[in-house]
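**Q** sequence and predicted structure below; questions after.
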Amino acid sequence: MRTLATLALVLATSTMVLADDAKVKLEYKFAVGDVIRSKVVHLSTVETKIKGSTQTAQSRSISTKNWKIQEVNAEGDATFIHSVENIDMWQKVTDRPEQRYNSEKDEVPPAIYSEAAKSVGIPLAKITVDTMGRLVDREQLGGTPSSESQILPILPGEPVAVGAAWYSPDDITVRTGSGAQKHIKTRQVFRLKSVTGGIATISTETQILTPIDDPMLKVELIQKLTRGTIKFDVEAGRVASQQLDLDETIIGFQGETSVMNYLGRMTEELIPGAPAKVAAVPPAPKAMKEEPKPVAAPKNDKVAETKSWDKLIEGSAEPETFEANEPAAKVASKPERPRVEGVPTLADPATKPAEEEELKLSSPDQD
């Protein structure tokens, strides 16, 4: 019996090793009639220092995203209608009153949120993606057109083992200080970290391939430089949750002593169950609230030393909810991004160092 038990243990251990080395197929799976809802939270703090003057801008946005699958073709390409059921927004800028808007409670939004309010509860876009998550087609139906070329995290076209990496290229168009357009080549790096309980953990990081010396271009790109973790449900074929973080500092964008610190976080979590009541579209107000005039406030050069994303999510409007040296300021308008063509390059981890040396890039962090 002892021999049998030992043999069983050896076999079990062997199976575990094989499972770790085995390849897994990651692909999106959608069916007509599916309604995919998720809670999306955006948090940011931008601090700018120019000629001895410091300004801090904090913002929080909580929304419920709704995707209703209309069609799935033989290749698995899925077409869905994208809408936003509700939004809860907050903003605070140094020496100005805070701004708030909740689509389920407020009938008339502040002027700053008027466009966002018009986008609640209506079809915004008809989007088609393939099983790898690549954008196939987009038709704008309402609201402000999006220039994002990546709707979903990109998945590899072949089965991959833990440790494997794959890439999704992108070409971003930004404007220089003189107004000229410049194309910046980037790529999103994905790496399968583990597969446990049917959930694949994938790390992701943005890499800029085009050399950039102009600090103003870095300001244009700052919101794209994210890194984070994706939890993918292999059997269901969809993202269970993801968190993307951004923590960047740019020096010299407006004079040698100017500094911008940007801290941001985006989290998304799948909502199980039937959809809740969608917020009605706010009626067009006869008189929009005027932007409040700046109110003088004592200058406070000290910044909070403790970080608390949770307080901001819960609705606290206190400036100290963000770490002072944790970034935030007004970022240049989002550049238009052309549609990405082609298949992400599947990389064998064993050949990755040579590839990175060729591109003169540092390899992504590995746990």
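**A** Received, thanks. Residues are numbered from 1 along each chain as shown.

**Q** rest of the way, CA atoms for contacts and neighbours
**A** Fine.

**Q** in the stretch 51-200 of the chain, which spans are helices?
**A** Counting by DSSP state H, counting those that start in this stretch, one finds helices in the stretch 51-200 of the chain at the ranges 114-118.

**Q** for stretch 91-105, buried residues please.
**A** Burial within stretch 91-105, assessed by neighbour count using 16 or more other CA atoms under 10 Å, is assigned to Q91, K92, V93, T94, R96, E98, Q99, R100, Y101, N102, S103, E104.

**Q** same check on stretch 156-172?
**A** Buried, per 16+ other CA under 10 Å, within stretch 156-172: 156-157, 160-172.

**Q** measure that stretch end to end?
**A** Start and end residues of stretch 156-172 are separated by 22 Å (CA to CA, to the nearest Å).

**Q** any idea which element L221 lies in?
**A** helix 215-221 (DSSP states H and E).

**Q** in addition, the following structure is provided for comparison:
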Amino acid sequence: MVSRCISNISLIVAMFLGCSAGIAQDSLAWKFTAGESLKYVVQQSTQMEMDLNGQKQAMTMNQTMDMAWKIASIESNGDTKMSQIVDRVQFKSEGGPFGAVQFDSSSKDAVDSPLVKSMAEVFKKIVGQEFGVTMQPTGKVQQVTVPPSLLKALTESGPAGNAMNEDTLKQMMTQSAVTLPAEAIKAGDSWESNQKVELPFGTMTVSSTLTYEGTENGLAKITMQPKIDVKPKEGAPITLTMKKSEGKGTVMFDVAKGRIAKSDLDLTMELMVKQFGTQIPQTLRQKTSMVLAE
């Protein structure tokens, strides 16, 4: 009788623990301390295939960007004011109409290629500039301030600089922070995130479904399912149509420290580019990673 009673109590306790584990909720939030500095390395590799009048061409591009987040203050409402700085940009491409191209913003070597000179003129104006960013604990960026001196310098850089306007620079600074729900979540919960990127040929919209998969060893795993669409810009010399897009990604978020430890995103896009009356099918395969270096 006693053993049966103990057995029943054990069963009830086990059931209770099982139910509690099933409904356990976690709170995820970005956390910073005034005066600290974070270093992120963002790497992106792109493989592009295109069909030019029946002739297939391939091009590969690799870009690495070193970024610093300098935390200035934490406001009474929990918002964080920080400076985001691009410390270094490295770029390498092979194939395509320009052949082999390589650029490193930290290099002091003389540049011969007109294309590399054009890139250097733009990126060297961006490197070292402090962008003012205000971020909520959810990761939502409330405000981005672009240095006026940078905007003036880019305007004076000609066509290459004009491609990087104020909106483009602001969007570049807002894309590194994953947006989290304000309320507590449990494994299996999903939420939506939407980003718009203004490009010379139109507006690209990235709509992502994020799902919390649970926490292990202090890292919350969040999976991403992005969907991409492009709205052509009226009067643009190039028209881009998104035929198909698919992708997946993973974010590993340090719960205790309140920041991304690592993120990966794989995208495949099938596009139709129309220029001067010619239609060019393109396929892009892109891998992007962001790693906390310090």
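**A** Great, that's in hand. As the structure is a prediction and not an experimental result, all values here were calculated from the model.

**Q** show me what the helix holding L221 of structure 1 is packed against.
**A** Where contact means 3 or more CA pairs under 8 Å, 6 or more residues apart in numbering; DSSP states H and E, helix 215-221 of structure 1 is packed against strand 165-175, strand 238-251.

**Q** how far out from the middle of the chain is stretch 138-150 of structure 2?
**A** How far stretch 138-150 of structure 2 lies from its chain's middle: 15 Å, per CA atoms, centre = their mean, to the nearest Å.

**Q** list the contacts for the residue mapped onto T128 of structure 1 from structure 2?
**A** In structure 2, the residue matched to T128 of structure 1 (TM-score structural alignment) is T134. Neighbour list for T134 of structure 2: D79, T80, K81, M82, V141, Q142, Q143, V144 [criterion: CA atoms under 8 Å, 6 or more residues apart in numbering].

**Q** over to G132 of structure 2?
**A** Counted by CA under 8 Å, 6+ apart, G132 of structure 2 has contacts K81, M82, S83, Q84, Q143, V144, T145, V146.

**Q** which among these count as buried?
**A** Buried members of the contacts of G132 of structure 2, scored by 16+ other CA under 10 Å, are K81, M82, S83, Q84, V144, V146.

**Q** with adjacent residues omitted, what lies nearest to Q254 of structure 1?
**A** What sits nearest to Q254 of structure 1 in space, not counting adjacent residues and going by CA to CA, 6 or more residues apart in numbering, is I50, at 7.0 Å.

**Q** over to M132 of structure 1?
**A** Nearest residue to M132 of structure 1, sequence neighbours excluded (CA to CA, 6+ apart): L155, at 4.7 Å.

**Q** now that neighbour: how far from D130 of structure 1?
**A** L155 of structure 1 sits 10 Å away from D130 of structure 1, going by CA to CA.

**Q** which one's more surrounded, these two?
**A** Set L155 of structure 1 next to D130 and count neighbours by other CA atoms under 10 Å: L155 wins out with 26 against 21.

**Q** so who does L292 of structure 2 touch?
**A** Going by CA under 8 Å, 6+ apart, L292 of structure 2 touches L38, K39, Y40, V41, I260, A261, K262.

**Q** G33 of structure 1 versus the equivalent of the fourth one over in structure 1, what's the distance?
**A** For V41 of structure 2, the aligned residue in structure 1 is K39 (criterion: TM-score structural alignment). With distances defined as CA to CA, the gap from K39 of structure 1 to G33 of structure 1 amounts to 20 Å.

**Q** quick one, which of these two is more surrounded?
**A** Using other CA under 10 Å, the more surrounded residue of K39 of structure 1 and G33 is K39, with 17 against 13.

**Q** correct me if wrong, but that one is in a strand.
**A** Yes. Counting by DSSP: H, G, I helix; E, B strand; the rest coil, one finds K39 of structure 1 located in a strand.

**Q** isn't it right up against K65?
**A** Yes. With contacts defined as CA atoms under 8 Å, K39 of structure 1 counts as touching K65 at a distance of 6.4 Å.

**Q** the residue nearest to Q254 of structure 1: neighbour count?
**A** Using other CA under 10 Å, I50 of structure 1 has 16 other residues around it.

**Q** over to I71 of structure 2?
**A** Residues near I71 of structure 2, counting by other CA under 10 Å: 19.

**Q** G139 of structure 2 now?
**A** The number of residues packed near G139 of structure 2 is 22, by other CA under 10 Å.

**Q** wasn't P211 of structure 1 part of a helix?
**A** No. Using three-state DSSP, the secondary structure at P211 of structure 1 is coil, not a helix.

**Q** and the gap between it and T204 of structure 1?
**A** Taking CA to CA, one finds P211 of structure 1 at 21 Å from T204 of structure 1.

**Q** more neighbours, these two?
**A** Applying other CA under 10 Å to P211 of structure 1 and T204 shows that T204 carries more neighbours, namely 24 against 8.

**Q** so how far is the biggest strand by length in structure 1 off the chain centroid?
**A** When structure 1 is parsed with DSSP state E, its longest strand is strand 53-72. Averaged C-alpha coordinates place strand 53-72 of structure 1 at 9 Å from its chain's average position (CA atoms, centre = their mean).

**Q** the counterpart of F253 of structure 2 in structure 1: neighbour count?
**A** Aligning on TM-score structural alignment places F253 of structure 2 opposite F232 in structure 1. Neighbourhood size, F232 of structure 1 [other CA under 10 Å]: 23.

**Q** now swap in the one 5 residues further on and tell me
**A** Here the number of neighbours of G237 of structure 1 (other CA under 10 Å) works out to 15.
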